[in-house]
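[1] sequence plus the predicted model coming up.
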Amino acid sequence: MNSQFTKLMRILLGAILVIFGLNKFFNFIPAPELPENAADFINSLASTGYVLQVVGIVEILIGALLLLNKWVAFALIVLVPISVNILLFHLFLDIPGISGALLVTIFNGVLMYKLWPKYRPLFN
């Protein structure tokens, strides 16, 4: 995974995760207008008082690992359920906002593909 392309993907994915993870705490990116079902879902997660914060912390940690090029294979596999849920949220509740979700999911998939030899023992 030493090509310039995969390095750029890793850094971009790491930056996206750190920025959006921090946004869950500091709200420096204004929230877009969401359809009613999507807004209800996000509001229910926010009303728990912990779900969005935990996701934010995990996103920041994964993003930091990617940016620092440490434990990349581990970070990417931990990111899978998050990226799938982001994609499904936009696919079913907010289709106009799906571009960012696709980007994160595709970057995650491509980077995991590039590291496939590290994951192979999991499937033996």
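    The structure has been received and is ready for your questions.
[2] C-alpha only now, for contacts and for neighbours.
    Noted.
[3] neighbours of the nearest residue to Ala15 once chain neighbours are set aside, how many?
    The shortest distance from Ala15 to any non-neighbouring residue, by CA to CA, 6 or more residues apart in numbering, is to Gly63 (6.2 Å). Gly63: 28 surrounding residues under other CA atoms under 10 Å.
[4] touching, Gly63 and Leu12? I think so.
    No: using CA atoms under 8 Å, Gly63 is not in contact with Leu12, being 9.2 Å away.
[5] and the residue nearest in space to the middle of the chain, how close does it get to Asn2?
    By CA atoms, centre = their mean, the chain has its centre lying nearest to Ser83, at 4.7 Å. With the distance defined as CA to CA, to the nearest Å, Ser83 ends up 23 Å from Asn2.
[6] how far away is Lys118 from Asp40?
    Distance, Lys118 to Asp40, using CA to CA: 40 Å.
[7] this is the other structure I want to compare:
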Amino acid sequence: MKNKILFVVCLLFGLMFINSGLNKFFNYMPMPKDMPESMMKLMQAFMQITWLMPLIAIAEIVGGILVITNKYRALGAIIIFPVMVGIVLTHIINAPSGLILALVLFAINLWIIIENRAKYLPMIK
């Protein structure tokens, strides 16, 4: 039962990141109209660094695909982890309205990492 729940959570988590990464390339989801001014300035600054958004998008897409697969889930969680840290910090500082969802996704990412901790141990021994 635990494995089925983990798979469903990882599937939804991975699909959210794949969707987010694809949106950075194709811009098919509109920006919210009530976005705070500080968030607008931050997004404009990110767009000035032309290589940053494609890098984040590729990390989200690859990480999302890997999280869905059972064999490479640990690698996908590690790829998505720095992106998640940035998302949580952005919501803490600039857009607190989305903080709940960001914290839930961060908790899921940590759960995946903890569930796969045995796969990381050879790297630190």
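    Arrived safely, thanks for sending. Since the structure is predicted, the reported quantities are computational estimates derived from the model, not experimental observations.
[8] one step back: show me what the residue nearest to Ala15 of the first structure aligns to in the second structure.
    By TM-score structural alignment, Gly63 of the first structure lines up with Gly64 in the second structure.
[9] could you look up the SS state of its match?
    helix (DSSP: H, G, I helix; E, B strand; the rest coil).
[10] what residues does stretch 15-22 of the second structure touch?
    Here stretch 15-22 of the second structure makes contact (CA atoms under 8 Å, 6 or more residues apart in numbering) with Ile56, Ala57, Ile58, Ala59, Glu60, Ile61, Val62, Gly63, Gly64, Ile65, Ile68.
[11] how far away is the residue nearest to the second one when sequence neighbours are not counted from Met53 of the second structure?
    It refers to Ala57 of the second structure. Of all residues not flanking Ala57 of the second structure in the chain, Gly21 sits nearest, at 4.0 Å (CA to CA, 6+ apart). Counting by CA to CA, the separation of Gly21 of the second structure from Met53 of the second structure is 9 Å.
[12] next one: the helix or strand hosting Val18 of the first structure to chain centre, how far?
    Here Val18 of the first structure sits within helix 4-26, counting by DSSP states H and E. Offset of helix 4-26 of the first structure from its chain centre (CA atoms, centre = their mean, to the nearest Å): 8 Å.
[13] that one vs the second structure - mean distance after superposition?
    Compared with the second structure after fitting, helix 4-26 of the first structure has a mean deviation of 0.8 Å; criterion: mean CA distance after the TM-score superposition for the first structure.
[14] could you pull out the helices for the first structure?
    Using DSSP state H, the helices of the first structure run over 4-26, 36-47, 51-68, 72-93, 98-114, 116-119.
[15] tell me the most buried of these?
    helix 51-68 (a mean of 19; mean count of other CA atoms under 10 Å).
[16] alright, that wraps it up for me.
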